[in-house]
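**Q** For reference, the sequence and a predicted model appear below.
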Amino acid sequence: MSTSERPAPSDRSLSGLLLLLATIAGISVANIYYNQPLLDGFRKSYPHSAAWVGAVPAATQLGYAGGMLLLAPLGDRFDRRALILWQTAGLCIALFCAAFAPALSVLVAASLAIGVLGTIAQQAVPFAAEIAPPSERGHAVGIVMSGLLLGILLARTAAGFVGEYFGWRAVFGASIVVLLALSVVIVMRLPHSKPTSTLSYGQLLASMWHLTVELRGLREAAITGGAMFAGFSAFWSTLALLLAGPPFHLGPEAAGLFGIVGAAGALAAPLAGKSADRRGPRAVVTLSIGLTAVSFIVFALSASSLIGLVIGVIVLDVGVQAAQISNQSRIYALKPEARSRVNTIYMVAYFIGGAIGSAVAAAVWPRFGWVGVSIAGVLFSGIAAWNHLRTGRTAVAAPQ
């Protein structure tokens, strides 16, 4: 439940509040992905450190995992609105440092901070689960996740466009302006949330271990989601490098345009949420893992085909995002009074998987090229399938 001197969510249009939360999620999480189509620009700006540009997206995702571990649980203890505003202020400072980074090492450090502070979306998504009726929880989470996923995907398009015509530093500067405008809307429209826990910060962190041990369904969802996101990140963190070389010779704008193609996954998110509400999440996750594995087979055969890459992106994003919605719909019902902490456990594993995927891709790319990255994606899909299927019907299902 939420309370505030402003109108409570029950007095507002639920759809309007969900749209606002989706916007917050999308704009904030976009900062984690702006750097991916800019890798070639980083390489040109820091020629003496060119071999290490892959550390930028890896550091950002690792920072995101750390931020979720350290900051996201606070949503159970404090007003989420205040947390969102404080994190937005810190994120603006980190983006300023990235925009004026004199060396790659400074950019990597700033990217780590951007990841830590960019976890604002992890307050918005549990808030959607909190205000929605139980029978519509999957759909509500799907709407907000659509905003989050559009932010992830269209971030690459926006960054590619701005980077192509104004340089990569302008991307971070533009983000500061957008975040400041968003802060005004948050102050005007977003209600306060009512804390559901009185635990101290240390107790909140410690309780996550107990939740992990207690909730087998949460462990399964976290490992499966992390493995799938590892493959997803391996693809997106190297796509700009593939397109920059022969036979394409395309700049960051082209790499960013693939985000529009991938938006199909975000548009499918509410449908995935409804399907999870009706049929249960496990069947949706099983199908999603299969789609993800198929996408990497398509990628392996499309190192010189834009059409093949487009098809692969659509299949990959639909698969990964449908699994994400289904997993989150289930875990939010496991422990309603600890949604922020349950979400933290899941998303920390998710983005650790993303960091591993980016790091693996950065190591594989120089030696084995695009085919090597595609094989890594298939292997990550295999890990997700093994973890998901080995639990079978013995996994703890969330109450609906």
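**A** Received the coordinates, thanks. Keep in mind that this is a model prediction, so the values were computed, not measured.
**Q** Only C-alpha atoms from now on, for both contacts and neighbour counts.
**A** Noted.
**Q** Phe351 - that's part of a helix, no?
**A** Yes - assigned with DSSP: H, G, I helix; E, B strand; the rest coil, Phe351 falls within a helix.
**Q** Starting from the host helix or strand of Ala22, tell me the next helix or strand along the chain.
**A** Assignment of secondary structure by DSSP states H and E places Ala22 within helix 14-29. Using DSSP H and E, the helix or strand that follows helix 14-29 in sequence is helix 39-45.
**Q** Now do the buried residues in that following helix.
**A** For helix 39-45, burial by neighbour count (16 or more other C-alpha atoms under 10 Å) applies to 39-43.
**Q** In TSV: these, plus distance to Ala25.
**A** Output for the buried residues of helix 39-45, formatted as TSV (distance: C-alpha to C-alpha, whole Å):
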residue	distance to Ala25
Leu39	24
Asp40	27
Gly41	27
Phe42	27
Arg43	30
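**Q** Can you tell me which of those residues comes closest to Ser135?
**A** Nearest to Ser135 among the buried residues of helix 39-45: Leu39, at 43.3 Å, using C-alpha to C-alpha.
**Q** ok so, going back, what residues of the helix holding Ala22 count as buried?
**A** 17-29.
**Q** helices or strands up against it?
**A** In terms of contacts (3 or more C-alpha pairs under 8 Å, 6 or more residues apart in numbering; DSSP states H and E), helix 14-29 is packed against helix 121-131, helix 137-166, helix 168-189.
**Q** Report the spatially nearest residue to Leu83, omitting neighbours in sequence.
**A** Closest residue to Leu83 apart from its sequence neighbours, by C-alpha to C-alpha, 6 or more residues apart in numbering: Gly75 at 7.6 Å.
**Q** burial measure for the one you found, as a count.
**A** 28 (other C-alpha atoms under 10 Å).
**Q** List the residues that contact it.
**A** 83, 123, 195, 340 (C-alpha atoms under 8 Å, 6 or more residues apart in numbering).
**Q** before we go on, here's another structure to hold up against the first:
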Amino acid sequence: MDVWRRLLLTVVCGVAVAGIYAAQPVLEPMGRDLGLSAAHTGWIVATGQCGYLAGLVLLVPLGDVVVNRRRLIAVHLAITAAGLILTASASAAWMAVAGLAAAGLFAVVVQITVAYAASVSPPAERGRNIGVVTSGVVVGILGARVVTGTLADMWGWRSIYAVLAVLSLALATLVLVALPPEERPSRPAGYGQAVASLGGLFGQRLVLTRGLIAFFLFASFGTLWSGLSLPLTDVPWKLSESQIGLFGIAGLAGALGAARAGRWADAGRATPVAGLALTLLVLSWAAIAQLPWTLWLLIVGIVLLDFAVQAVHVSNQHHLTAAHPDRTSSAIGSYMVFYSLGSALGAAATTAIFTTHGWAGSSILGAGFAVCALAVWAADRRLPRASENVRPDEAGTRQAREETRRADQAGQGANNPRVP
């Protein structure tokens, strides 16, 4: 896959996910304008996550049914734009919520995009390409904070969703023009069978353990980013929306610092890297908790947290795509169900905790989620595996190298299609 197509897929992921998280730095003015109390503003973000969860179950399996994923990506982007337009023009809370739910529902274009990238990548480069494309998710979540704050100060919070809608429509057109269709066999399964297989994946140990790690990982992530604007707009800081949005730059630095996570996964080090990253996640909350007294330690904590989240997220997806190369959409979709539930829990819980226990309570909550993620990782390492003698990352890497060797010997990449 060439660099420009990789960049396009990365931008698709970033814009799609930005629609769910764009409200985070403007929760206070958005909630006030729509008539919501401070304790319930977290549900603005949580609603998008609930729509996202429904999309993971109902729409992601289409990626394993529809032969032309390129066209599916374009359709999802167009419908996402419609939901964003509804939110931008909302005159009541229910309209904004309905628009965000629709945008969240079709934002699962991210998973179909990642599956597309995995399917057109040779096995030896799969982790690298997944890492680059997936970085668009974190860039979208955190970069949206910077842009959101600036746009909100200039033209109000509604302008954010209008801009994202325009970008989504432009990307839908560009995807159809710039990306070739995949070289996939004719329709491998019916929709009902694909949805049923998605449910079956939840019973597999690999999906369950990686999913639980993602659940607690993104609950911790959501606790920070959905709650951060509340103490920063309060005394002693009294920051504006654009100033709060600048903290997204620190998050971007951390996330992009983990860009090599895909290469580490290709080298067979996904599991130890995830353990180290989860340890850093726990430690990051010790710095983040100092927000009432210093912003410098907060910035350090943000960098550590987002580095950890991105490194673990890429490692998890590498495990799953290596284990299920024929069902990449469903494998990633089942994993992202846990991501969505965790993000929604963190978003809803942090605003409620902050109103009663302040930032100290939110910090304990975020650290607790991080400890749980690390505990799941450690338990999975210690428990014996019934049917395998190697770790998933080693097995996936060996399989990838063997597939590459066979393709080279045959003089063709029949099983590992490349984008021309």
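**A** Looks like it arrived, so ask away. Everything numeric here is computed off the predicted structure, so don't read it as measured data.
**Q** Spell out the secondary structure type for Ser105 of structure 1.
**A** helix.
**Q** correction: Trp237 of structure 2
**A** Assignment for Trp237 of structure 2 (three-state DSSP): coil.
**Q** Kindly provide the distance from it to Trp296 of structure 2.
**A** Trp237 of structure 2 is 13 Å from Trp296 of structure 2, where distance means C-alpha to C-alpha, to the nearest Å.
**Q** and what of Gly35 of structure 2?
**A** Relative to Trp296 of structure 2, and taking C-alpha to C-alpha, Gly35 of structure 2 is found at 34 Å.
**Q** ok, now Ala395 of structure 2?
**A** Taken as C-alpha to C-alpha, the span from Ala395 of structure 2 to Trp296 of structure 2 is 42 Å.
**Q** what's the helix holding Ala22 of structure 1 aligned against in structure 2?
**A** Per the alignment by TM-score structural alignment, helix 14-29 of structure 1 matches residues 2-17 in structure 2.
**Q** Distance from the chain centre to the matching stretch, please.
**A** 13 Å (C-alpha atoms, centre = their mean, to the nearest Å).
**Q** Likewise for stretch 220-237 of structure 1?
**A** On C-alpha atoms, centre = their mean, the centre of stretch 220-237 of structure 1 falls 10 Å from that of its chain.
**Q** so that stretch matches what in structure 2?
**A** Using TM-score structural alignment, stretch 220-237 of structure 1 pairs with 209-226 in structure 2.
**Q** Identify the residues contacting that stretch?
**A** 24-25, 42, 45, 305-306, 309, 313, 316, 334-347, 349-351, 362-363, 365-370, 372-374, 376-377, 380.
**Q** Now intersect the residues you listed with the helices, please.
**A** 42, 45, 305-306, 309, 313, 316, 334-347, 349-351, 362-363, 365-370, 372-374, 376-377, 380 (DSSP state H).
**Q** Translate the residue nearest to Leu83 of structure 1 into the numbering of structure 2.
**A** Under TM-score structural alignment, Gly75 of structure 1 pairs with Gly63 in structure 2.
**Q** How about Ser358 of structure 1?
**A** In structure 2, Ser358 of structure 1 lands on Ala347 (TM-score structural alignment).
**Q** Burial check on that match, number of neighbours?
**A** Around Ala347 of structure 2 there are 30 other residues, counting by other C-alpha under 10 Å.
**Q** Check the alignment and tell me where Ala172 of structure 2 lands in structure 1.
**A** With TM-score structural alignment as the criterion, Ala172 of structure 2 matches Ser183.
**Q** Tell me which residues touch its match, please.
**A** Counted by C-alpha under 8 Å, 6+ apart, Ser183 of structure 1 has contacts 85, 88.
**Q** can you tell me how far it sits from Gly231 of structure 1?
**A** 33 Å.
**Q** One more: Ala59 of structure 1?
**A** Ala59 of structure 1 is 17 Å from Gly231 of structure 1, by C-alpha to C-alpha.
**Q** Between the two, tell me which one has more neighbours.
**A** Neighbours were tallied for Ala59 of structure 1 and for Gly231 using other C-alpha under 10 Å; the higher tally belongs to Gly231 (32 against 25).
**Q** where's that one relative to Val261 of structure 1, distance?
**A** Counting by C-alpha to C-alpha - Gly231 of structure 1 and Val261 of structure 1 are separated by 18 Å.
**Q** just Tyr346 of structure 1 next, same as before
**A** 27 Å.
**Q** Which one's more surrounded, the two?
**A** Tyr346 (27 against 19).
**Q** Grab the nearest non-local neighbour of Ala348 of structure 2.
**A** Leaving aside its sequence neighbours, Ala348 of structure 2 is closest to Gly42 (4.7 Å, by C-alpha to C-alpha, 6+ apart).
**Q** Let me see the ranges of the helices in the stretch 151-300 of structure 2.
**A** 158-178, 191-201, 205-227, 229-233, 241-245, 247-257, 261-266, 270-288, 296-323 (DSSP state H, counting those that start in this stretch).
**Q** Using CSV, lay out these together with distance to Asp408 of structure 2.
**A** Shown next, in CSV, are those (distance: least, C-alpha to C-alpha, whole Å):
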stretch, distance to Asp408 of structure 2
helix 158-178, 28
helix 191-201, 32
helix 205-227, 30
helix 229-233, 53
helix 241-245, 48
helix 247-257, 32
helix 261-266, 18
helix 270-288, 25
helix 296-323, 19
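**Q** out of those, nearest to Arg391 of structure 2?
**A** Judging the helices of the stretch 151-300 of structure 2 by C-alpha to C-alpha, what sits closest to Arg391 of structure 2 is helix 270-288, at 8.0 Å.
**Q** In structure 1, what stretch matches the closest one?
**A** Helix 270-288 of structure 2 covers residues 281-299 of structure 1 once aligned (TM-score structural alignment).
**Q** Run through who's touching the matching stretch.
**A** Applying C-alpha under 8 Å, 6+ apart, the contact partners of stretch 281-299 of structure 1 are 228, 272, 275-276, 308-309, 311-313, 315-320, 322-323, 326-327, 329-330, 371, 374-375, 377-378, 381-382, 384-385, 388-389.
**Q** mean deviation of it from structure 2?
**A** Once the two are superposed, stretch 281-299 of structure 1 sits an average of 0.8 Å from its aligned residues in structure 2 (mean C-alpha distance after the TM-score superposition for structure 1).
**Q** coming back round to it: what does the helix holding Ala22 of structure 1 contact?
**A** By C-alpha under 8 Å, 6+ apart, helix 14-29 of structure 1 touches 9, 118-122, 124-125, 128, 140, 143-152, 178-179, 182, 190.
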